[in-house]
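**Student:** coordinates only, sequence not included:
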């Protein structure tokens, strides 16, 4: 048994040694002259690319910072600047290179990675502006129009002898505000706020119709919305501040990294 065990251990040891030799041969494979030529061509293609990329980053971040300082709430302008940066970002040249050479060149692979690192924040900012900030801004504008809509301003001093002015002027004004709010869409995270705004509009419309009926019955009526408009306005302002912080963090981060 000892002899058999010894032979098995010997075979196992031989297998491990052969495997190590094979691995070593694979790792120390000599680069062919053709592969070397292709790799050197890829190396040469990205010579000076890092400086070109740095100049691009500095110029793009400067434009972005200027747009941000000029009007921090102009998200559409910021989006144009961010998209322009993504579109104009230089890429490592491929002319005079081959896929084999680019794969074999550490310098070329590093240039590709460096470009991705610099461009990615602009991509993230563009996505934030397009998918989050601009929709939220549209929703906030519509929401503010809802909570600041004043029946007295809608009536504009018109004498009230019957309930018709309320039905003909005030109710349609709030219904229009409700339609605008629905058309604005609901940004992520604002679903409850949107529901509460719609509920407020339904409440106002119902109160106005009931008030018109009271006036027709020669009964007194006064609009009373309580603190709901103010409370909703505070929540809208909070959403606006939150989105502004998200945009500012990315924008300032790009400027500081440039």
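**Tutor:** Looks like it arrived, so ask away. In this text the structure is predicted, and so the values were computed from the model without any measurement.

**Student:** please make it C-alpha for all contacts and neighbour counts, starting now.
**Tutor:** OK.

**Student:** which helix is the longest one in the protein?
**Tutor:** helix 228-257 (DSSP state H).

**Student:** put this next to the previous one:
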């Protein structure tokens, strides 16, 4: 073997090793760039989703403010319409997702961003039931005996037995058909008891008239006491709705 051949025999493996190292280095660089691209894709998906969630929030708040709806049941419809088509987080390459902190945060957001609106919806549903109950309470407590027997001295029990007492029984039955909100059983019992008090007194009045004896009863103070409790409950319900709406307005 001549001298040149011997040099190639010595340096050949070195050149091959260097060449392989160069190829591997290029492959590593290419792989790193590709991986960075996949992470960037996951980041973009996350950023787009977060933006959509922010836009939805603004739309819900604007819809509530523009609705001019005083009835909680109507507001439920407003909220439902506003969140009918919520955004979703787009897919991204698995290894990009794995290495993207933004995508991980967006995934957590996806699991919770509708919670404030659903909480508001539940509160509005509860308020809707509560307000129907409150209206029924107030209707019952505005019952007027004179609407059925007139004013002045009663010398005949028939108006009491044929008009007043049946009207009171109907009023009591109508109230008892109304759904009672959770935690308001005692208030419902107080309203029924107030009506029952008038029924009992009217029955006693009819008996005294038939016996030719005078009798007088008053129910205004009893009704007024229960009405104050109803008003207090209405204030609580309104406050709960305002608090729930404010919680949505300030949610982020």
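**Tutor:** Perfect, I can see it now. What you see is a predicted model, and the numbers here were worked out from it, not measured in a lab.

**Student:** may I have the TM-score of the superposed chains?
**Tutor:** Once superposed, chain against chain, the TM-score is 0.75 (TM-score structural alignment, normalised by the length of the second structure); 222 aligned residues with a Cα RMSD of 3.0 Å.

**Student:** what segments of the first structure are helices?
**Tutor:** 2-27, 33-45, 49-70, 75-88, 99-104, 106-128, 134-147, 151-155, 164-165, 171-184, 191-216, 228-257.

**Student:** in TSV, list those along with distance to residue 222 of the first structure and mean neighbour count.
**Tutor:** Converted to TSV, the helices of the first structure look like this (distance: least, Cα to Cα, whole Å; neighbours: other Cα atoms under 10 Å):
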stretch	distance to residue 222 of the first structure	mean neighbour count
helix 2-27	88	11
helix 33-45	78	18
helix 49-70	44	17
helix 75-88	41	18
helix 99-104	77	17
helix 106-128	44	18
helix 134-147	18	20
helix 151-155	11	14
helix 164-165	14	16
helix 171-184	15	18
helix 191-216	8	17
helix 228-257	16	16
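
**Student:** so what does residue 180 of the second structure match up with in the first structure?
**Tutor:** Aligning on TM-score structural alignment places residue 180 of the second structure opposite residue 186 in the first structure.

**Student:** my guess is its match contacts residue 139. True?
**Tutor:** Yes: using Cα atoms under 8 Å, residue 186 of the first structure is in contact with residue 139, at 6.5 Å.

**Student:** got any residues that touch both of these two?
**Tutor:** Common contact partners of residue 186 of the first structure and residue 139 (Cα atoms under 8 Å, 6 or more residues apart in numbering): none.

**Student:** report all helices and strands that the longest helix of the first structure contacts.
**Tutor:** helix 49-70, helix 106-128, helix 134-147, helix 191-216 (3 or more Cα pairs under 8 Å, 6 or more residues apart in numbering; DSSP states H and E).

**Student:** tabulate the ones you listed (JSON lines), appending distance to residue 85 of the first structure.
**Tutor:** JSON lines is the format used below for those (distance: least, Cα to Cα, whole Å):
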{"stretch": "helix 49-70", "distance to residue 85 of the first structure": "6"}
{"stretch": "helix 106-128", "distance to residue 85 of the first structure": "7"}
{"stretch": "helix 134-147", "distance to residue 85 of the first structure": "19"}
{"stretch": "helix 191-216", "distance to residue 85 of the first structure": "33"}
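
**Student:** wait, which of these is closest to residue 160 of the first structure?
**Tutor:** helix 191-216 (8.3 Å; Cα to Cα).

**Student:** mean deviation of the closest one from the second structure?
**Tutor:** After superposition onto the second structure, helix 191-216 of the first structure sits on average 1.3 Å from its aligned residues (mean Cα distance after the TM-score superposition for the first structure).

**Student:** please apply the same query to stretch 113-122 of the first structure.
**Tutor:** Mean for stretch 113-122 of the first structure is 2.7 Å (mean Cα distance after the TM-score superposition for the first structure).

**Student:** give me the distance from that stretch to the chain's centre.
**Tutor:** Relative to the centre of its chain, stretch 113-122 of the first structure is centred 16 Å away, using Cα atoms, centre = their mean, to the nearest Å.

**Student:** once you drop chain neighbours, what's closest to residue 40 of the second structure?
**Tutor:** Spatial nearest neighbour of residue 40 of the second structure, chain neighbours left out: residue 96 (7.3 Å); criterion: Cα to Cα, 6 or more residues apart in numbering.

**Student:** residues touching the one you found, list them.
**Tutor:** Residue 96 of the second structure neighbours (Cα under 8 Å, 6+ apart): 35-42.

**Student:** now flag whichever of those residues is closest to residue 163 of the second structure.
**Tutor:** residue 42 (75.5 Å).

**Student:** that closest one contacts residue 92, doesn't it?
**Tutor:** Yes: contact criterion Cα under 8 Å: residue 42 of the second structure and residue 92 qualify, at 5.1 Å.

**Student:** and the residue nearest the centre of the first structure?
**Tutor:** residue 128 (1.0 Å; Cα atoms, centre = their mean).

**Student:** which one in the second structure is aligned with it?
**Tutor:** Aligned partner of residue 128 of the first structure by TM-score structural alignment: residue 123.

**Student:** again with residue 228 of the first structure
**Tutor:** Match for residue 228 of the first structure (TM-score structural alignment): residue 222.

**Student:** and for residue 220 of the second structure, the neighbour number?
**Tutor:** Here the number of neighbours of residue 220 of the second structure (other Cα atoms under 10 Å) works out to 14.

**Student:** residue 151 of the second structure now?
**Tutor:** Count around residue 151 of the second structure with other Cα under 10 Å applied: 9.
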